[in-house]
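Participant: show me the folded form of this:
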Amino acid sequence: MATTRVTGRGQKSPVDEEFLKQLYQGGELLAQGRLSEARQLLERAHQLQPGNEKGRNLLGLAYFKLGLFDQAAEIYEALVRDNPVDATLRVNLGLVYLKTNALQRAMREFEAATDLQPDHKKAHNYLGLALAQAGEYGRAREHFLQAGSDVMVEKMAKAIAGERFARPPRATPRAPASAARPAASVEGQRGTQSGLDAPGDEDEGPGALRADTEAAFAETSEVAGTNEPLPESLEEATPELPSKIAAFRPGSDVPVLAELVPVLALAGASQAQPFRVGNGGFSARVEGELLTRLEGLVAFTGQLQFQPEVKRFRGRPTDQPFGEGAGRFMRASGQGVLFLESAESRSFLAVDLGNEGAYLCEQCVFAFEEAVAFDNGKVPSDVAPELDLVHLRGQGRVVLSLGGTLRSVAVAGETPVTVPLSHLVGWLGKVTPRVVPLPGEGESPRVAVELSGEGFALIALPVR
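Facilitator: The predicted model follows:
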């Protein structure tokens, strides 16, 4: 837990006072469901005290509630790294993965939580849900038994036997638990106040396949220096169990297409949010021109034209294509919205250059606004093929395609930073790159990039 700085006779510093103000007000707004306002305040609190566990947890919850699952995952991945034996944080991270259907990652976190705390019924319950979605009904039944969820135990037994059930209606969300419970200490709440009811309550009726649960992010406590509680939990429902359990049979209940389709609509970009990233894809609003790859194109709306883009050197076009095959950059013009999905094992991240230049590996750049100036280049190499780079600069937004979570390492002084090529995204600042070999055995040599100067190395850290 982060410590509070004091000035003079035990008084908090202005920075701490501002942090507590932003944290408390953000928590209040979060409890009221005013998510966008809460996010702004909690992000400000995080900037003031980035290491504060309470602030990070609440910010992760805000991102989760807003559907910004990539950002929520980044927050909770960092919390788990800092607190690897905290079962509740493992459950929270697992819930983020469960919402994005990253079942293997979700199961690893829930399993780790049950290893750390074998009597954590909610971890067993969520693990059962993830296993059921993966079709492992036998293992799911075992964990529902340990969770004390008799209804889901019965459902798994019938699923194993190949029986079919109708889907129940959506459950009506309940009020946040914090509205009815008094404040408690952090230690007293972790792992015990997550507010999850056993799925398949009696009021759902027999044969219900959907397991309604609360995404119970259980990190709650009083704000230091106040007597007011922060919110305890906010409700979410986990995805439905796989449709193969409920295979169609003549006469069975199936959704009405006209009612189903609006629920399944893809979230599109808008004028207020020209890049919308999440759930394994992104959408981009085109008004004028946008440079983007079309690899993973799902659909586009409006009237758009596409022209193949060429590389540039010192601001001038060349005769070399920018990208290859399906991954070639195209200049999209007109007015409309693009919908794209990320490649397997990769994810999108939208960033604003903020009028700063960045050198990025070509394969990590997926799209950028027309206002962003670019030049192509290479880092020469005697030990591997030359490294293709894109230098982006100006005021505008960029979408990166990454094989993991974005991280950085400071490059300073006379000590260089060496990054394996497989992890390198690029760098910021006055940095000089050099391709170097890494020790190791194999058919192809291991290669890294040595960075020296002043700036930051950008790294994609795979989530394991």
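
Participant: only C-alpha atoms from now on, for both contacts and neighbour counts.
Facilitator: OK.

Participant: can you give me the helices in the chain?
Facilitator: 14-31, 35-48, 53-65, 69-82, 87-99, 103-116, 121-133, 137-147, 150-160, 186-189, 257-263 (DSSP state H).

Participant: now the second one, please; I'll put the structures next to each other:
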Amino acid sequence: MATTRVTGRGQKSPVDEEFLKHLYRGGELLAQGKVMEARALLERAHQLQPKNEKGRNLLGLAYFKLGLFDQAAEIYEALVRDNPVDATLRVNLGLVYLKTSALQRAMREFETATDLQPDHKRAHNYLGLALAQAGEYGRARQHFLEAGSDVMAEKMAKAIAGERFAQPTRPATMPATAPAARPASSGEAQWGTQFGLDESPSDTPSTVAPGDEEMRLAEDEGPGSLSEDAPDGAREGQGTPEAAREDTESLEDATPELPAKAVTFRPGSEVPLLAELVPAVALSGASQVNPFRVGNGSFSALVEGELLTRLEGLVAFSGPLQFQPESKRIRGRAAEQPFGEGTRRLVRASGQGMLFIEAAEARSFLAVDLGDEGAYVLEECLFAFEEAVAFENGKVPSELAPDLELVHLRGQGRVVLSLPGSLRSVAVAEAAPVTVPLSHLVGWQGKLTPQVVSLPGEDSGFAVELSGEGFALIALPVR
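Facilitator: Got it, this is the predicted structure:
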């Protein structure tokens, strides 16, 4: 395989020149829609410099446009391995998975993208679509709202109502504009016909009427698949005023895009320049709009006044912050018992600044808003919360196992949970108590009565039986 060589100071070798020639020309042809010709040039560029990120991005985009999803997946999987905190690359890989009906893999990439960049509207859009296809209409609606797609959010609301009272009748045939596709499973067929979308992502683009909002997904990042740092002349929509471009796109027209900023390398080196790498890998900071910014295994918290948090996994903090150990609250009063021990003790952070914290091994963070509903959460799962949230410590006594330490949270405010997996819920009804193993329990919402019980079988461990009306909160390990 040819390698990059530097012939002299500031001079490019013939290999460098050939690589750039193929890269730029391939990018231009790709932007012009001449994908087959672009593919040949970009494959040659990739052979010359297989680690060049811009070359790999463009080649992955070419494969995607040609429907060569296995090759596209290979490209984007490698890019994600090299750049695990790049939300755009996660979205690109998720799109490839969505095209090949690898639904769980797609959702995992979109969820990671929204964790890394909570305001990434495309990620929320596609995660909403994947969740809708999986039948999780409530979660899908939330992500469509995050994406600013009110039309799709309304469709999810109608689907939820239909699911609870009367399932909509599925049309016997596909819409006339839908492309032929492989036979869909029952789960795949249900979501598309209910919401006016194709039954499953197709390998061939479908046409969408210009005014058909029900077939479009809102996103505010522009329609271009190539970013501003693409080769000159290789940007889609070049010459089109930004104000005149549509800010929506259909699922079938969705294409991967290049990250907003690519770290560059000196010729002949695969080591990035420190001055360019540093801003590219900066920790994501919280803001007044998002005082808790959850990322991939980490989160940042904005402190303006007071904030209650643990300091386990503290990476750094900025600003003149002060930390005061917090005590438990029992029956509305501060007790002498400390709220946690060691690095896991809850502290009251005060002042003006920012906290950067990394999750413990095999755990992840989730930021939630309590809204009008309170919640009972295992003490070990509560990591941080706004000062406006009222809390009270309690326990579920047990003669079988150690008492279950709980925290009752209520009031308008946001909370960060530390979980050993993804949050899920199980409905609890008066006539149907729910039993959850302690290894999966996070807490519960509603008017529920807990009781510690033994699981069936010898040495099977313990669980909590919840009776009443509400929801059991559980954590499922991510596989």
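
Participant: follow-up on the earlier one: for residue 460 of the first structure, find the nearest of the helices of the first structure.
Facilitator: helix 69-82 (12.0 Å; Cα to Cα).

Participant: what does that closest one rub up against?
Facilitator: With contacts defined as Cα atoms under 8 Å, 6 or more residues apart in numbering, helix 69-82 of the first structure is touched by 53, 56-57, 59-64, 86, 89-90, 92-93, 96-97, 99-100, 278-279, 405.

Participant: give me the buried entries from the residues you listed.
Facilitator: Taking 16 or more other Cα atoms under 10 Å as the criterion, what is buried in the contacts of helix 69-82 of the first structure is 53, 56-57, 59-64, 86, 89-90, 92-93, 96-97, 99-100, 278-279, 405.

Participant: which stretch of the first structure lines up against stretch 303-319 of the second structure?
Facilitator: With TM-score structural alignment applied, stretch 303-319 of the second structure matches the range 286-302 in the first structure.

Participant: endpoint to endpoint, the matching stretch covers what distance?
Facilitator: End-to-end span of stretch 286-302 of the first structure (Cα to Cα, to the nearest Å): 9 Å.

Participant: ok, residues contacting that stretch?
Facilitator: Contacts for stretch 286-302 of the first structure (Cα under 8 Å, 6+ apart): 274, 309, 326-343, 366-370.

Participant: in strands, which of the residues you listed appear?
Facilitator: Using DSSP state E, the members of the contacts of stretch 286-302 of the first structure that fall in strands are 329-341, 366-369.

Participant: identify each buried residue in the helix of greatest length in the second structure, please.
Facilitator: Longest helix of the second structure, by residue count under DSSP H: helix 14-31. Neighbour-count burial for helix 14-31 of the second structure flags 15-16, 19-20, 22-31 (criterion: 16+ other Cα under 10 Å).

Participant: which part of the first structure matches that helix?
Facilitator: Against the first structure, helix 14-31 of the second structure falls on no residues (TM-score structural alignment).

Participant: what about residue 229 of the first structure, neighbour count?
Facilitator: Residue 229 of the first structure is flanked by 20 other residues according to other Cα atoms under 10 Å.

Participant: correct me, but it touches residue 183?
Facilitator: Yes - Residue 229 of the first structure is within contact range of residue 183, at 5.2 Å (criterion: Cα atoms under 8 Å).

Participant: hang on, the earlier thing: can I get the helices of the first structure in TSV with distance to residue 463 of the first structure?
Facilitator: Output for these, formatted as TSV (distance: least, Cα to Cα, whole Å):
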stretch	distance to residue 463 of the first structure
helix 14-31	28
helix 35-48	23
helix 53-65	17
helix 69-82	8
helix 87-99	11
helix 103-116	8
helix 121-133	18
helix 137-147	24
helix 150-160	30
helix 186-189	28
helix 257-263	30
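
Participant: out of those, flag the one nearest residue 378 of the first structure.
Facilitator: helix 69-82 (30.5 Å).

Participant: doesn't residue 45 of the second structure fall inside a helix?
Facilitator: Yes - using DSSP: H, G, I helix; E, B strand; the rest coil, the secondary structure at residue 45 of the second structure is a helix.

Participant: aligned to it, what sits in the first structure?
Facilitator: Here residue 45 of the second structure stays unmatched in the first structure, going by TM-score structural alignment.

Participant: and residue 45 of the second structure, what does it touch?
Facilitator: 18-20, 22-23, 55.

Participant: got the buried residues for the match of stretch 303-319 of the second structure?
Facilitator: For stretch 286-302 of the first structure, by 16+ other Cα under 10 Å, it's 286-287, 289-295, 297, 300.

Participant: and stretch 382-394 of the first structure, by the same measure?
Facilitator: For stretch 382-394 of the first structure, burial by neighbour count (16+ other Cα under 10 Å) applies to 387, 389-394.

Participant: what about residue 461 of the first structure, how many residues close to it?
Facilitator: 17.

Participant: over in the second structure, tell me which residue corresponds to it.
Facilitator: Match for residue 461 of the first structure (TM-score structural alignment): residue 476.

Participant: now do its match against residue 326 of the second structure, distance only.
Facilitator: Counting by Cα to Cα, the gap from residue 476 of the second structure to residue 326 of the second structure is 30 Å.

Participant: and if you look at residue 100 of the second structure?
Facilitator: The gap separating residue 100 of the second structure from residue 326 of the second structure is 50 Å, by Cα to Cα.

Participant: no further questions, thank you.
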